[in-house]
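1. 3D model of this:
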Amino acid sequence: MPIDLPGFDIDQFVTATLAEDLGEGGDITSAAVIPADARFVGIMDSRDAVTVAGLDIAEAFFRHLDPEVRIERLVADGDRVSANTDLMRLEGNARAMLTAERSALNTVQHLSGIATMTRHYVDRIAGTGAILLDTRKTIPGLRVIEKYATRMGGAQNHRMGLWDAAMIKDNHVAVAGGVGPAVARAKAAGIARIIVEVDRIDQIEPALAAGGTHLLLDNMGPDLLREAVALVAGRVPTEASGGVTLDTIQAIAATGVTYVSVGRLTQSAPAADIGLDFATA
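-> Below you'll find the model as predicted:
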């Protein structure tokens, strides 16, 4: 069953991506070199150990150019696989598969890279009780699928955009005249989820008193995080954020925060090494 990605039109994405690659002249290499009726078998495989994401979208690229292509999934999104694992077997029109190859691979490499990095972070905080969150630091137009990839890696999604929760950050506070007034205005506007960024202990009580429902504890070290968590005392969820790395996340998660958010999951994940090798059918 195809993945359900509310807010993301896979068909539109595939059509636009292929149009970008094909331009006005089409795949001149395949048209010149490959007979129109030639058929190939292809194996998509991972050269490194990865957490897989994006196979549905990759399949959509191949089916868009050859609706009769035969595809066998050998793993599923979210699976952790070792190096040299076959992911997908395809058999179809050779021109179509060669034309779709790069777009399909780019997508799986990018999303699997995000899922793989995410899984490393999730593994690092195992046993602490903290939950890993992603952020809005995504490539424009790709947020839905990038956040899908973080879920495949074991994280939970933070807000999807500006619309599904208020997040009051330092610039909002500066313009509004303080944490309390900023939160109070959001509450008066009828917003149910009010995330408040605080970077000092003395901002916590004003944020809670005004109606904050989630505290983002920004750029606090472990000692300060423990103090903040103790002060909040479970009244709202707490989230550690800011400059979190694989080397620091375990100590941060162990402070008792509810969540740890990491922007680099979508901002800096390297592409996974995934290829597609063809052999005559």
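
2. CA only for contacts and neighbour counts going forward, please
-> OK.

3. which element follows whatever helix or strand residue 14 lives in toward the C-terminus?
-> Element membership for residue 14, per DSSP states H and E: helix 10-22. The helix or strand immediately downstream of helix 10-22 is helix 28-33, counting by DSSP H and E.

4. What residues of that following helix count as buried?
-> Buried positions in helix 28-33, judged by neighbour count with 16 or more other CA atoms under 10 Å: residue 30.

5. Let's see this one next, to set against the first:
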Amino acid sequence: MIDFEDLPVSLRAELGSAGLDAGDVYRHVVEALEEDLPTGVDVTSEATIAAGARAVADFGARSAGVVAGLGVAELALRVVVGDDLTVEHRVADGSRVAAGEVVMRVAGPTRGLLTAERTALNLACHLSGVATATALWVEALEGTRARVLDTRKTLPGLRALQKYAVRCGGGVNHRFSLGDMAMVKDNHVVAAGGVVPAFHAVRAAYPDIPVEVEVTDLDQLRDLLDAGCDRILLDNMDSATMAEAVRITAGRASLEASGGLTLERAREVAVTGVDFISVGALTHSVTVFDIGMDLQDL
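-> Modelled structure (predicted):
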């Protein structure tokens, strides 16, 4: 495996321009590769492929959707193969592709390509699944003011990559961590003695941090609006109640719908006038988007 400093500057810059920390992505990819290579050898490829063999391989979409993570897949290949790799991106992350479309072509030592294949595909398929699912929500909300948000319900170690994939699908990122925004949930409300005391406690302790408070009824909403809260989460409300919440709020706060929402109900919720719809399923239970790597005849 090659060191981070040996990766092409252009690839590191590409990841950086996508809002990713290239060093963090590198470390994650190396950990993933080490799961496959605890002995440092792919015994199947070593046994069946001549040492000097070279190949061209196409990464092809098996169905229609939105791709994400092609640069991450390239990084996995380069960590194994090193400089002896040619990569041609046929599409950019965030592109809609058709079934059978080649999204990336690579050329290099056959052993290295096949050694890195599964790690590269695991990452690209998962991230493309997140992007594709997000795009379906974006399409369902088209023509309304609502934007689809991700959550912190991400796979451990994959948060930055999953949230990047959400952006590729046209969605919006919610907070990244427990420190960049306060989210007052039901257990905080119980511990603090109510939504307003909880809001005031956060505002007093961290005056410069954005604060969002979860409410379960319209009385809590009114109390928070009177207290000056400008970000409110409507938890598990029916559509009629959300529409009334929008009317009561009258633009004084941004409203986020959350809790048990489905794609089939997305537009019904959006037309209530809420600003955001948060969907944990974008990251915690997404179906992978199938991409395959196929060697080509030279």
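
6. Which parts of the stretch 51-200 of the first structure are helices?
-> Ranges of helices within the stretch 51-200 of the first structure are 55-65, 94-124, 143-152, 170-176, 179-188, based on DSSP state H, counting those that start in this stretch.

7. what about residue 85 of the first structure, neighbour count?
-> Look at residue 85 of the first structure: counted by other CA atoms under 10 Å, it has 17 neighbours.

8. rewinding a little: and the helix holding residue 14 of the first structure, how far from the second structure on average?
-> Mean deviation of helix 10-22 of the first structure relative to the second structure after superposition (mean CA distance after the TM-score superposition for the first structure): 1.1 Å.

9. That helix aligns to what range in the second structure?
-> Under TM-score structural alignment, the alignment places helix 10-22 of the first structure onto residues 25-37 of the second structure.

10. Pretty sure residue 294 of the second structure sits in a helix.
-> No. Going by DSSP: H, G, I helix; E, B strand; the rest coil, the assignment for residue 294 of the second structure is strand, not a helix.

11. before we move on, the earlier item: which positions in the match of helix 10-22 of the first structure come out as buried?
-> Buried, per 16+ other CA under 10 Å, within stretch 25-37 of the second structure: 25, 26, 28, 29, 30, 32, 33.

12. which of these lies closest to residue 142 of the second structure?
-> Set against residue 142 of the second structure, the nearest of the buried residues of stretch 25-37 of the second structure by CA to CA is residue 25 (32.4 Å).

13. Residue 4 of the first structure: which element?
-> Using DSSP H and E, residue 4 of the first structure falls outside every helix and strand.

14. Surely residue 63 of the first structure and residue 71 touch.
-> No. Residue 63 of the first structure is beyond contact range of residue 71, at 9.0 Å (criterion: CA atoms under 8 Å).

15. residues making contact with stretch 218-231 of the first structure?
-> 197-199, 201, 204, 217, 238, 240-243, 251-252, 255-257 (CA atoms under 8 Å, 6 or more residues apart in numbering).

16. rerun at 10 Å
-> If you take CA atoms under 10 Å, 6 or more residues apart in numbering as the criterion, stretch 218-231 of the first structure is touched by 169-170, 196-202, 204-205, 215, 217, 232-233, 235-244, 248-258.

17. Restricted to helices, list the residues you listed.
-> 170, 204, 205, 232, 249, 250, 251, 252, 253 (DSSP state H).

18. Give me the buried subset of these.
-> Buried members of those, scored by 16+ other CA under 10 Å, are 170, 204, 232, 249, 250, 251, 252, 253.

19. The last one matches what in the second structure?
-> Residue correspondence, TM-score structural alignment: residue 253 of the first structure in this structure matches residue 270 in the second structure.

20. Now for its match: which residues touch it?
-> When contacts are counted by CA under 10 Å, 6+ apart, residue 270 of the second structure touches 140-148, 239, 242-243, 257, 276-277.

21. Just give me the closest of these to residue 48 of the second structure.
-> Nearest to residue 48 of the second structure out of those is residue 148 (CA to CA; 47.6 Å).

22. Pull the number of nearby residues for that closest one.
-> When neighbours are defined as other CA under 10 Å, residue 148 of the second structure has 26 of them.

23. Could you check how far it is from residue 278 of the second structure?
-> Residue 148 of the second structure is 6 Å from residue 278 of the second structure, where distance means CA to CA, to the nearest Å.

24. Overlap in contacts, the two.
-> Common contact partners of residue 148 of the second structure and residue 278 (CA under 10 Å, 6+ apart): 171, 172, 173, 174, 256, 257.

25. My guess is the third one contacts residue 164. True?
-> Yes. Here residue 173 of the second structure lies in contact with residue 164, judged by CA atoms under 10 Å, at a distance of 8.3 Å.

26. Looking at those two, which has the bigger crowd around it?
-> residue 164 (24 against 18).

27. Alignment lookup: the more buried one to the first structure.
-> By TM-score structural alignment, residue 164 of the second structure lines up with residue 148 in the first structure.

28. for residue 279 of the second structure, same thing?
-> When the first structure is aligned by TM-score structural alignment, the residue opposite residue 279 of the second structure is residue 262.

29. mind listing what the closest residue to residue 21 of the second structure other than its chain neighbours touches?
-> What sits nearest to residue 21 of the second structure in space, not counting adjacent residues and going by CA to CA, 6 or more residues apart in numbering, is residue 15, at 6.9 Å. Residues in contact with residue 15 of the second structure (CA under 10 Å, 6+ apart) are 21, 22, 23, 25, 69, 71, 72, 75.

30. any idea how far residue 191 of the second structure is from the first one?
-> Going back to what we said before, that points to residue 21 of the second structure. Residue 21 of the second structure sits 36 Å away from residue 191 of the second structure, going by CA to CA.

31. neighbours of residue 177 of the first structure, just the number please.
-> For residue 177 of the first structure, the count of nearby residues is 11 (other CA under 10 Å).
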